[in-house]
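sequence unavailable; structure follows:
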């Protein structure tokens, strides 16, 4: 049986295909359309999934959408009525689209499937609808390595639910508790994302990265005025400070007055105020996640916890939760946001509607390292590179690994495209930019000359699993870069009195360890453990770098520039390579050096990226 899961029409649309409950393929639409956070119907992602499985459209037994549009419409109507006449402008803006398209989503999905896969199949009879937070919960529990677990979902809002607790046992998954809109930890965090001048639904990770530069001086004010938290971690927001329920902005003048002024305008200079605001909402979020987790552990007695929803991508909070040992084991869905809802919706149908038994094969999860996207064979790679006008060297496996490891040791910035593309927001060694973590200038250079983004943004280490506890205060699997841990004391650099006295963004350029490129200003790092069985080539290149340098880790950041999705194809890789100051590109068995390329191509792609 083939089940196609789809998430769409909000942000990060995606498709996933199951064959008898096994994940065959999954990908976000943005990777194909090159439109970041593409919310449209995932035409290309659906086509990829069908092609990857080697089946025809008629072989798809069920198509499952990740949420229920009628319930969401009910929430919108009830919210507008509850706040009337406030919010009429927002109501007037959104209703025509709902009445025209979203309310009649089964008809729209049928039309989109016909356009994508053809009209030979009566798609309307094969469409099912899941529920938003059930899709999240299913994406967290069913691929996890646990037979029994508590499942916590935290995000902005689905239909009504913003937070849910479920219990998973075998094939069964039952939601026990929910918190409803407008009370949302995700929307509280998004309100501060908006207020500090970043884009909602994509800039939250910037707030998390900015937080260590500040102090949580506003945390008490947030707890006193904005959110009331009960002993079990459940919470309520004071909606008089927010405008997102009915307005066109996240916060209002009362919020501005509480925090001493209007929201920062995007792209203007970051001040200590924004850093302190980021630190404060991050601290409140961490505390509430811990309180919720303690309440769940006490109520359920479960030893395992699964997490999904956008807030589950807050890897700092996840790391603290792990270290608190509230649960013996934690597993987090790598595509924790709405893209993962496509996967969860399909899994929910397989295990609940069809009541299929669930078998755990080993201690590893069922996500296959999240390498679920397209892969390109050598012939395809060569054809695309030739079409781009690239000059390249084709190497055998050993030659490529040695050449890349040598370039890393020479402090070259390398575009690395190998194997299947990752599913979810993180690059995990399939579509990555990699570099030497020992370089004291690499973090700033990558941000400003390759990624073209804010200089304060930290980079993550990819570390061989067998060496992780030698370098970090952490000794468990973290294959999806969803846990933050501190660099080991033995690897830290002793600071001078002058360096210790630095404040705010001044901390940025001070090396703090023997691997400064991945050490954040609070000595933390967002760890990805690399496993030979899930990504042998990535494991091999880091191992070769270790042989050459004694360092078993590399800098890993996503292979893209600011404002664009992670690359998908060899053509995407070459364009990004030529449009940035990357030194080397490794695509499959093809090794490219920037200095050997046609200078005219560099000028063309630099113009494309509108670089200075």
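Structure's in. What do you need? Model, not experiment: these values are computed from the prediction.

from now on I want contacts and neighbour counts done on CA atoms only, so please keep to that.
Will do.

where do the strands sit along the stretch 1-150 of the chain?
2-7, 14-19, 22-28, 60-65, 127-129, 148-154 (DSSP state E, counting those that start in this stretch).

correct me, but residue 69 touches residue 105?
Yes. Using Cα atoms under 8 Å, residue 69 is in contact with residue 105, at 6.9 Å.

residues in contact with residue 486?
The contact partners of residue 486, taken as Cα atoms under 8 Å, 6 or more residues apart in numbering, are 472, 473, 474, 523, 524, 525.

wait, is the last one part of a strand?
Yep, that's residue 525 we're talking about. Yes. Assessed by DSSP: H, G, I helix; E, B strand; the rest coil, residue 525 belongs to a strand.

comparison target, given below:
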């Protein structure tokens, strides 16, 4: 019924604390019968002890019941707990529509689990088939390389993925010799990388380190998926956990693993485990109608005005309907632009204050998707896969240096307003797609309200619709 991110209310990027306004908005749908927490706190405390995180291990302020009481939530409402990777898995299962599936969960760390493979069917439920436990974490290794390349770990991993296209995987063998041993369906780390890898290979180009770590990640995930297809035998695959945001690896899995269907919940990281915790408690499918579950801006979008603005200015902002639940703007809190001008990428990067090498995503009507992009899946409504653009010279603002795009497809059913906007844009200009990026400035969360959208427009000189 409702799902939203605390950071959209506090305006603090990656805010981990429930915000009073978020709670009030959730409560407007009715008081809960039960609250479900997305991990088991006693196990997490044990892992803190093992990791030498004494402050976390001995602190009581983060204990769920105490924390929820401080937020005014659990005085008379029962609280239950589910495993961290169980919550991840169920967020995917309960929204996938699949009767049976293999499930791969890969993240930085849960209580102890860092990489798990499950089989699921209604008859047998969720059955663990493989696990790697702390400190053997593919997510932590990727974060360590994010830090090594000069970015913020646990936040800028997507930047490392984008940078990888500018490098060559020259250091794959050195990574395999030094840090990780492949052991399908998983791997083992040679040492704990929770605190990073220092200045390993100090003379290496960051771009080459990024390309090498990306190649290793893809290899681990593809080998795990191939193993799951063979050993579990389910026709479908569900990918979950923060690592499932790696759209380049997702595309490799889609091409190489041999599954007939692949589902990734559009918010596969820890924030999405709010949905997963409830689903794990219920152990049945949810009524999933899409990720537009957050704060509503009750305004009708004037589509002809947006098309006119894009035609004259090249850039327009849209803020209407329910906010997206997940890390990516999908048309309700979006900055749109004409993808054809050669300087448009630099122009939008300047508006958003981003690094110039980072790519932008195209958004296109689903019926045109395969005409313009070599996509390994039938549709990609949540920007979860990369695809080679068939006419890269025609749309330079949305094609990365390697010739690929992280494309979003839009069906008339899933988002009729955005679909109609794209139709009218093409009728006016002959261009079948738009650049779509999040409506926020660098370091800020996605805008949540109409007032915040207007403030962005005033600050950046962009008209908001």
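Looks like it arrived, so ask away. What you are looking at is a predicted structure, and each value in this text was computed from that prediction instead of being measured.

give me the TM-score for this pair.
For this chain pair, the superposition-based TM-score is 0.96 by TM-score structural alignment, normalised by the length of structure 2; 463 aligned residues with a Cα RMSD of 1.8 Å.

one step back: can you list the contacts of residue 486 of structure 1 in JSON lines and add neighbour count and distance to residue 147 of structure 1?
Below are those laid out as JSON lines (neighbours: other Cα atoms under 10 Å; distance: Cα to Cα, whole Å):
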{"residue": "472", "neighbour count": "21", "distance to residue 147 of structure 1": "29"}
{"residue": "473", "neighbour count": "16", "distance to residue 147 of structure 1": "28"}
{"residue": "474", "neighbour count": "20", "distance to residue 147 of structure 1": "25"}
{"residue": "523", "neighbour count": "19", "distance to residue 147 of structure 1": "35"}
{"residue": "524", "neighbour count": "20", "distance to residue 147 of structure 1": "32"}
{"residue": "525", "neighbour count": "24", "distance to residue 147 of structure 1": "30"}
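
now distance to residue 304 of structure 1 too, for the residues you listed, in TSV please.
Shown next, in TSV, are the contacts of residue 486 of structure 1 (distance: Cα to Cα, whole Å):
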residue	distance to residue 304 of structure 1
472	23
473	21
474	18
523	28
524	25
525	24
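
show me which pair in these is furthest apart.
474 and 523 (13.2 Å; Cα to Cα).

number of nearby residues for the aligned partner of residue 144 of structure 1 in structure 2?
Residue pairing (TM-score structural alignment): residue 144 of structure 1 is matched to residue 96 of structure 2. Using other Cα atoms under 10 Å, residue 96 of structure 2 has 22 neighbouring residues.

contacts only, for the residue lying closest to residue 96 of structure 2 once chain neighbours are set aside.
Closest residue in space to residue 96 of structure 2, ignoring its immediate chain neighbours: residue 263 at 6.0 Å, by Cα to Cα, 6 or more residues apart in numbering. When the contact criterion is Cα under 8 Å, 6+ apart, the partners of residue 263 of structure 2 are 92, 96, 236, 237, 238, 239.

quick one: which of the contacts of residue 486 of structure 1 is nearest residue 152 of structure 1?
residue 474 (22.9 Å).

from residue 559 of structure 1, how far out is the closest one?
Distance, residue 474 of structure 1 to residue 559 of structure 1, by Cα to Cα, to the nearest Å: 26 Å.

ok, residue 359 of structure 1 next?
Distance, residue 359 of structure 1 to residue 559 of structure 1, using Cα to Cα: 35 Å.

the more surrounded of those two?
residue 559 (28 against 11).

so what's that one up against?
Contacts for residue 559 of structure 1 (Cα under 8 Å, 6+ apart) come out as 415, 416, 427, 431, 432, 433, 566, 567, 573, 576.

what do we get in structure 1 for the residue nearest to residue 96 of structure 2?
Under the alignment (TM-score structural alignment), residue 263 of structure 2 pairs with residue 331 in structure 1.

for structure 2, longest helix please?
helix 206-232 (DSSP state H).

ignoring the adjacent residues along the chain, who's closest to the spatially most central residue of structure 1?
In structure 1, the centroid-proximal residue (Cα atoms, centre = their mean) is residue 425; its distance is 3.1 Å. Using Cα to Cα, 6+ apart and skipping residues adjacent in sequence, the residue nearest residue 425 of structure 1 is residue 335, 6.6 Å away.

kind regards, and thank you for your time.
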